[in-house]
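In: please work out how this folds:
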Amino acid sequence: MASLGFAVQAQNIQNNPGSNHGNDFEQLGTILPTPNSYRTASGAAGPDYWQQRADYKIKCKLDETATRLTGSETITYFNNSPDPLTYLWLQLDENQHSASNNAGYQKASNLKTTNLKDLDELDRSQSDDSYGVNILSITDATGKKLSYTINKTMMRIDLPATLAPHQQYVFNVNWNYKISDRMRYGGRGGYEYFPGDGNILFTMTQWYPRLCVYSDFQGWQNHQFAGSGEFALTFGNFNVEITVPADHIVGSTGECQNYAQVLNSTRLARWQKAQTSKEPVEIVTLAEATQAEKQKATTTKTWIFKADNVRDFAWTSSRKFVWDALATTVEKKKVMCMSFYGKEAYNLYRKFSTKAVAHTIQSYSKFTIPYPYPVAQSIEAANGMEYPMICFNYGRTEKDGTYTEATKNGMIGVIIHEVGHNFFPMIVNSDERQWTWMDEGLNTFTQYLAEELWDNKFPSRRGPAWAITDYMKLPKNELEPIMTNSENIIQFGPNAYSKPATGLNILRETIMGRKLFDYAYKEYARRWAFKHPTPADLFRTLEDASGEDLDWFWRGWFYGTDPCDISLDSVKGFQIGDGKKVTLPEPKSKTVKLEKPLVPEFDDISKIRNRQDSSIHFLVDADTTLQDFYYKYDRGVIPYDSTFTYQKTDPAAEPLDDSTSKKYAGRYLYELSFTNKGGLVMPVIIEWTYTDGTKETEKIPAQIWRKDEKHFDKVFLKNKAVSSIQLDPLRETADIDVTNNQWPQAKVMGRFEVFKSKQATRGQSQGMNPMQKQ
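Out: The predicted structure is shown next:
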C-alpha cells in the first residue's frame, strides 16, 4: 500500500476535471496518507511512533599504494518496531562502481556524444573490473556464519531466528574493496590523484556495509542505489578506528579520541589554541603540508573517532591537507568548525571556509534547531557532498593564487549548502532515495536564507522567485512534479533544488509572511529532528503551526507543473462625477543604469527586507578580514555598468455619467481584467503609480481564483488618477511572462544569454580574472 501511495502522490488529482473551478482549492484529502497513531493529522509524530537503530564498531585500514580499503565491523541492530523480522537489508553502495553488481539501470547514449570516458566505461562493463564490495565473511556474535544474498547494491542477511519486537541482534561483517578514481569514474567517494606532486586525496563515503531503513510507512527501504537518488539511513552510535599512512591527516564524522597520540606536540598545542580562538588557527600549516607532499611515510597511525546519534559516517585522508579550526558557540555549546584543504585551494579556503562553516551552523540554528553536534567540517575535494559533521566541497585558485568571483561565490555557496545538510537530512532524516526534494529543496531554501545573511549582494540563484521562471516556462514534456521519485527526474537541479526552495521562499515572503512561516518551519524541524519525516508530515506541520490552509499551494507547486503567468488584460478607468476624461501623461523613455558586477540581477524582496531589519548584521560588513578585491568590486569602487530601456504609453480614461453620487465625485474607478494563462494560482500583487508620482501596492490573496481559476475582473476605488500599473513589481510569484504584467504595455528589450564554459575540475578557477588583472 505504501508503494501505491507514492505513485498516487506524484499526481495532482483533480476533483472536477474540465471545470474552471473546484480543482485548485480543494483539500488534498486522500492524496496524503491516512493519519494514524504513528503520524498524526497535525503533521507531528504520533504516540506510537517508532524507528530502528543501528550501532557500529568499525576498524578499517587504508592501503594507499594499492588504493584499497579493508574493514571489519560489528553491528548491533535494535528492532524497535512492532514487527517480527526474519531478515535484515544492508546497503552496498560501493557496488555502484562494479561491472557486475551495480544497480543495472542503464542510460541512453548516442555516437554523437561518445568520448574516451564513455569508451572506457563500455569496455569496463564487459568484464569484471574488480570494483565493488568483497564480502569476506558475515557471522553472528558467536562467530557462526550467517546466510546472505547480494542483489546488486543491496544485501539481505537471513536471521537464524526471528528478531522479535524490542529485541536486538549483533553480527559481524568483514569486507574490502578497491577504491575508485573519483575524477575518472565519478561517484560521491573515492580518491583524487594529483600528478604534480604524486599524492592522493581520499574521500571515504558510503564505504562500509550499512543498514537500510525499516519504517512504519514503507517497511524496508531497499531501493537500489543508481547514483542520483541518495540515501535512507538509520540513526545510531559509531566507534571507528581508521589506520592510514603516518603522515596523513584525517578528518571525520565525530570527535577524535586520540589527538594526543596522532598529533605531534606542536600541532596538539595549536589544536588547544583553536578551542578558544575566534579566528582560524592553522593546526597543519601550508608550509608543513607542502613539505609533506615531497616524501611518503612507510609506517601507519590509527585515528579513533566517536559519533553518537548520527545516521552515517564519512572521513577523508591525505598528506596534502592544511588544517585550520576555530570555535563557535550555539546556545552556550561549543562547536569546533574546521577545514581541510590542499595548497591548490589555500588562498580561498584559508580566508573563507571555516568562517563559512561557523556562519552556516549559526544561521541554520536560527531558522531550525540549535546545532547539536560538537564538530562541523568542510573538506576541499573538487566535490559537493554531505555527511554528518563533515562535507566535501570545491573551490581552487589559479596557480598564482588569484581566483574569479564565480569561483569564490560558488565555493561559499557550496560550503553553506553542504554544511547545511547537517540539518536536512542528517538530523531531520528524510528518505533521499525516494524524495530528493525533502533534503535538497529544504536545504537549498535554508542555504538561501544563510547566503542572504552572509552578504546582501550575494548572487543567490536558488530561492528568489524571479530566478525559477526559465525552468517553469519549459514545455510540459520536459517537466515533472516536485513529488516525483528521485530516479525519474530529468531536470534534477531545478526540480529537486530550485523549485522547492523557491516555493518555500514564496510562502515566507509573499503568502504567509515571515513571522508565520518562520514559526512553522522551526516547528517542523523541532518535531522531526532525529526522526524520519515524509512529505505529508511537512505539509501538515506548516499548516498546523501557522493556521494557514496551504493545500492549494501544495497542489499547484509540488504536485503540478503549471507555471504562474498572470496577465493584466485590460484596464478601464473613470473619474466619478464631472464627466470629464482623465488625461494621463505620456511616459517618457528613460535609461536606467545599474552598478552590477557578479551580484544579483534583481534586488529581490528578501534582500530589501533584510537591509531594513536593524537586527540583521551582514558578516562581510562586520568582519573586515572577509573583505577582498570583490568586496570593493561589488560596491562600485571598480565600476561596471549595464543599461536597459523601456517605453510607456498612457491611454485616456473614460468618464462615468454625471448621476454618480457626490460622495465619490472627483475620485477614480478602475476595472482591471486578469487571466491566469499559466494555470498555477498565485496571489495577485498590484503596484499603482499615480500621476503625482506616488506609488501604492495592493496584494489580492490567491483565493481570488476560487470561483474561476482562469479569469477574474476587479474594480478599485482610488483617490488619485493612475498613470501606470505593474503586476508583481518585486517578482515574488515566479511569473514566467512579465510582458503582460504592465499597463500601459512596455517595450521589452531583447535578452542576451551568457554561458560560462565548463571547468576541467569542479570549482577550479581558470583563465584571466579581475583579481589577477588588478
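
In: hey, let's count contacts and neighbours off CA atoms from now on
Out: Will do.

In: distance check, Ile605 against Glu732.
Out: 7 Å (Cα to Cα, to the nearest Å).

In: with neighbour numbers in mind, choose between these two.
Out: Glu732 (25 against 16; other Cα atoms under 10 Å).

In: just the strands from the stretch 601-750 of the chain, written as ranges.
Out: Secondary structure of the stretch 601-750 of the chain by DSSP state E, counting those that start in this stretch: the strands cover 641-646, 668-676, 684-690, 695-700, 711-718, 722-727, 742-743.

In: most tightly packed of those?
Out: Burial of the strands of the stretch 601-750 of the chain is given as mean neighbour count (mean count of other Cα atoms under 10 Å); strand 722-727 ranks first at a mean of 24.

In: would you do the same for the sequence below? I want to compare the two.
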Amino acid sequence: MESRSTTRQGPPSPRGTRRSIGFFPISGKLKALSIAALLLAGLALQADLFAQPGQGKPASAPLPLAPSADGIALASPHASAVSTPSASNAWGGARTGAQATLSDRVVDYQIEATLDPVKHTIDGQQKLRWRNRSAQAVSSVYLHLYLNAFEGEHSTFFTEKRKLDTGFRSGVDTRDGEWGYIELRSMTQNGAKAPWHFVQPDNGPATDRTVVRVDLPQAVAPGAETTLDIRFFDQLPRVIARTGYFGSFHLVGQWFPKIAVLELPGERGATAPRWNAHEFHLNSEFYADFGHYDVKLTVPKEYTVGATGELQGAPQEKNGMLTHHYVQGDVHDFAWTADKHSAQPLTGSWSGPGSPPVAIKVLYPPEYASNAAPALQAAKDSLTYFSRTLGPYPYKTLTVVIPPFNAAEAGGMEYPTFITASSYANLQPKTIPEFGLDFVTIHEFGHGYFYGILASNEFEEPILDEGLNEYWDQRMLRARDQHIHATTPLLKRLGFDPVFKVFEFERMAAPRQDAADPLGQNAWDRLQGVGPVYSRTAITMRDLEARIGSEAMERGFKAYYEQWKFRHPSVADLRETLAEATGQRRIVEQVFAQQVYASANIDDRIGTFTSEEQTPLAGTALVNGKRVEHTADTLEKEEKKVREAWDKAHPDAKPGTGPYPYLTSVVLRRRGAPVPQVLLVKFADGTSERVVWDNEQLWQRYTWSKPVKAVSAELDPDRVHYLDVNKLDDGRTLKADKSAARRWSFDLAAAFQYLLSLIAIV
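Out: Got it, this is the predicted structure:
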C-alpha cells in the first residue's frame, strides 16, 4: 500500500488559484492556508522527448510556420478585455430553451481511455467531430495539448513560473521522474493522415508544446462537419496545478487533445474569423466550445471513479478492469478521478425551481472523513443560492472530490459538474479550516456558473470567471452571515480569535494604491499577478452594488446569466447587460472605464476640518448714520454680558453651543479617479449635515454657519467605496478621538494576516 504520509503536505488553494482562499495577498511567504513557497525544480527533458511523432525532431529554434491555406489568423498574443459588445446573433443567439439542446454544440468527443495506476499513464483514443460555423472553408485547426505544460522546465508554464517572484498554489515542486506529458500517437481525417506542427501563438519559448496546428487533408466546408480520429498517450505528472497523481489517487484534468475555439465576426470583438488558441500560461486557465462528451474510462476494479456527467448503467467488468461510461452534453470539458483508497462515497440530492433533480456525490479519503458532510452541505447551499440569484442549474449531477493527504495540488479546481474542494484534518467550528472548506466548495461550485455555463474566455478575460465568481461567493457568505474567524484551534484556545467580514478581507488582499493592471487584462500580461483579479474585482463589484443597490445588481446579473448562458460573453457584453438591466448606465460605464479597462486609484480624503465660533469683530461701522468704533475692550465686555445672559437662559446647554454662530468648513481632496462621495458632518447638539460631492474637481469646500459647533466630519459614512486607498483619512474629529481609528480597524488586520501566514494548519 502506498503511503500518504510523506512530507509534502500543503492544504490546497481554491480554484487552483495563486492564493489561498481568495482573499489573501499573493506572496510566496504569505500563504494563510498553505505552508511553503513554491520552489522551482527538475531537469530539462532529453532532446528526444521533443520529437514529434512521424515528423522527426525539431530544430533548436522552430521554423517559421507557414500561414494556413485558409488565411484564418490566430488571436493576438496580448488579447484582453473586449470593448465592443458581441452581436445579438453571436454564438447562434440567446439560448431561450426552445432549442433542442441547451448549447449550440460545436464539438462531439467520443473518448476511450485506460488508466495504468502503477505507471500513472493513460492510453486513449478519441473521435473528435467538429462543425465549421464560419462562412469559409477551414483547412487547419488547432488543438490544445495542455498536459505538455508539465513535461519540463522548458514549457511556457515553467518559464513563467521561474520569473514569478511570489508563490504559486500550495508550493509543491516537481522532481526527477515526476514530469507529465501528452503524446499524439496518430491522427487521421477520413482515413488520411493529418500532419501537425507545434506552435507558440503567444510567442512563448520554442520548446512549449501546448498548442498544435493540424493541417487537414480535406478542408471543412462552411457549415460542414469533420471527424478526427486520434490516438494519444498521457503520462500524468505528480499532482501539480489541477492534475496528476499521488500514490493511488489520480485527478485527471486537461488530459485529452481539445480543439480550440473558432470565433466569428461579432463574437468577443472579432471582425473576421480567428482561432482563439493560447499556450498554457502559469496563471491562465481554459476556453473551449460547448459540445457533447461520451467517455469510457477503464480502470482496475478496486478503484473508485468520479467524473463529469452521468454514469450510464453499471460499470462493465473485463479482465479485472471496470469500464465506467459517462455522458454529458452542453459542457466544454471533461475531468475525472480514480483512487483505490477512497472511502464509501457520500451521496445526497437537491432540487430547486427550474432545475432538474441533482444527484450529488462526495468522494473523499478515509483520513478526511470529517470533511465529507460539510462539503455536501456547502454544495447543496450553493445550488440553492446560485440558482436563486443567477439562474437554474441545468445539469443532473454534481461530484465533489476531497483530495487525500499530500495531494493538495489537486484541490480547489472546477470542471463541468465536477469540482475538487480542500481537505482539513481538524474542522473545529469557527476556525480557518472550517471556513476554508466551506469557501473552497462554494467557490468551485460557483465556477460552474461563470466558467461552466457562461463559459467566458479565461485566458483573455479572467475577470469574467475568477473575478465575478469571487464576488458572488462573497455575496453568498454575506447572505449566510458567515464571517472569517482568522484563527486555528491552537490559537483559539489561547484566546486569539479575530473576526472579519468577507469583503473586508477581500479589501485587505486587493492592491488599492498604484494597482498596476486593469481588471480586464489577460491572465499572463500582469505585473502584479492574477491575484488582484479575484480580490479587486470582488470589491469593485461590491462597490458598484453599494452605489446602485443590491436589488439592481442582482437584477443585472440575472439578466447577464439569462442572456449569455452557453454563449461565451465578453467584458463588453457584461458591461452592456449590467448597464441596461440595472438602469444605471452612467455608473456602470464609469466603473468599467475606471477599473476594468484601466486601473484608477480611488483616493478621496478630508483635507481640513474647522469649526470656529464667530464672535463680533473689531473695527468701525455706521450706526444710525454715525461711525462707531468697536474696540477690542468694548467687544470683550459686550461678549461677556451676552454669554452670561445666554448661560442663564440655557442652564442645560451642551458643550459646543452658545450665543454666537459657528462657521464650519470642510475641504475635501482628491488624489484619484472621481466617484460620488457623501460627506457627513456631525454637530454638538446631535444634528448632522450630509452633502454629496459628485464632480470631477480635485478639491471641494463645504461650509455651514450654525449656532452649534461641529464635532466630526466623515467621508463615505456608509462605506460604499472599498476601493478607497486609505479609509483612515476619511474621518476627522476636532477633539482627539481614537474611535475613528478603531472604526477602520480592518485596515490594520494585515498584522494578523502575516502571523497566520506562518502557521501550518493542523
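
In: before we move on, back to that, so which of the strands of the stretch 601-750 of structure 1 is nearest Lys515 of structure 1?
Out: strand 695-700 (17.5 Å; Cα to Cα).

In: show me what that closest one is packed up against.
Out: In terms of contacts (3 or more Cα pairs under 8 Å, 6 or more residues apart in numbering; DSSP states H and E), strand 695-700 of structure 1 is packed against strand 684-690.

In: quick check: the strand it packs on compared with structure 2, mean distance?
Out: Following superposition, strand 684-690 of structure 1 is found to deviate from structure 2 by 3.2 Å on average (mean Cα distance after the TM-score superposition for structure 1).

In: chain center to that strand, what's the gap?
Out: Its chain's C-alpha centre and that of strand 684-690 of structure 1 lie 33 Å apart, by Cα atoms, centre = their mean, to the nearest Å.

In: for Gly503 of structure 1, which of the strands of the stretch 601-750 of structure 1 is the nearest?
Out: If we rank the strands of the stretch 601-750 of structure 1 by Cα to Cα, the stretch that ends up nearest is strand 684-690, at 15.9 Å.

In: reformat the strands of the stretch 601-750 of structure 1 as JSON lines; add distance to Leu211 of structure 1.
Out: Below are those laid out as JSON lines (distance: least, Cα to Cα, whole Å):
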{"stretch": "strand 641-646", "distance to Leu211 of structure 1": "55"}
{"stretch": "strand 668-676", "distance to Leu211 of structure 1": "49"}
{"stretch": "strand 684-690", "distance to Leu211 of structure 1": "49"}
{"stretch": "strand 695-700", "distance to Leu211 of structure 1": "50"}
{"stretch": "strand 711-718", "distance to Leu211 of structure 1": "53"}
{"stretch": "strand 722-727", "distance to Leu211 of structure 1": "52"}
{"stretch": "strand 742-743", "distance to Leu211 of structure 1": "57"}
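
In: so which of those is nearest Met338 of structure 1?
Out: The stretch from the strands of the stretch 601-750 of structure 1 with the least distance to Met338 of structure 1 (Cα to Cα) is strand 641-646; that distance is 38.7 Å.

In: what helices or strands is that closest one leaning on?
Out: strand 590-595.

In: counterpart of the strand it packs on in structure 2, which residues?
Out: Under TM-score structural alignment, there is no match for strand 590-595 of structure 1 anywhere in structure 2.

In: picking that back up, who wins for proximity to Gln9 of structure 1 among the strands of the stretch 601-750 of structure 1?
Out: Among those, strand 668-676 comes nearest to Gln9 of structure 1, with 25.0 Å by Cα to Cα.
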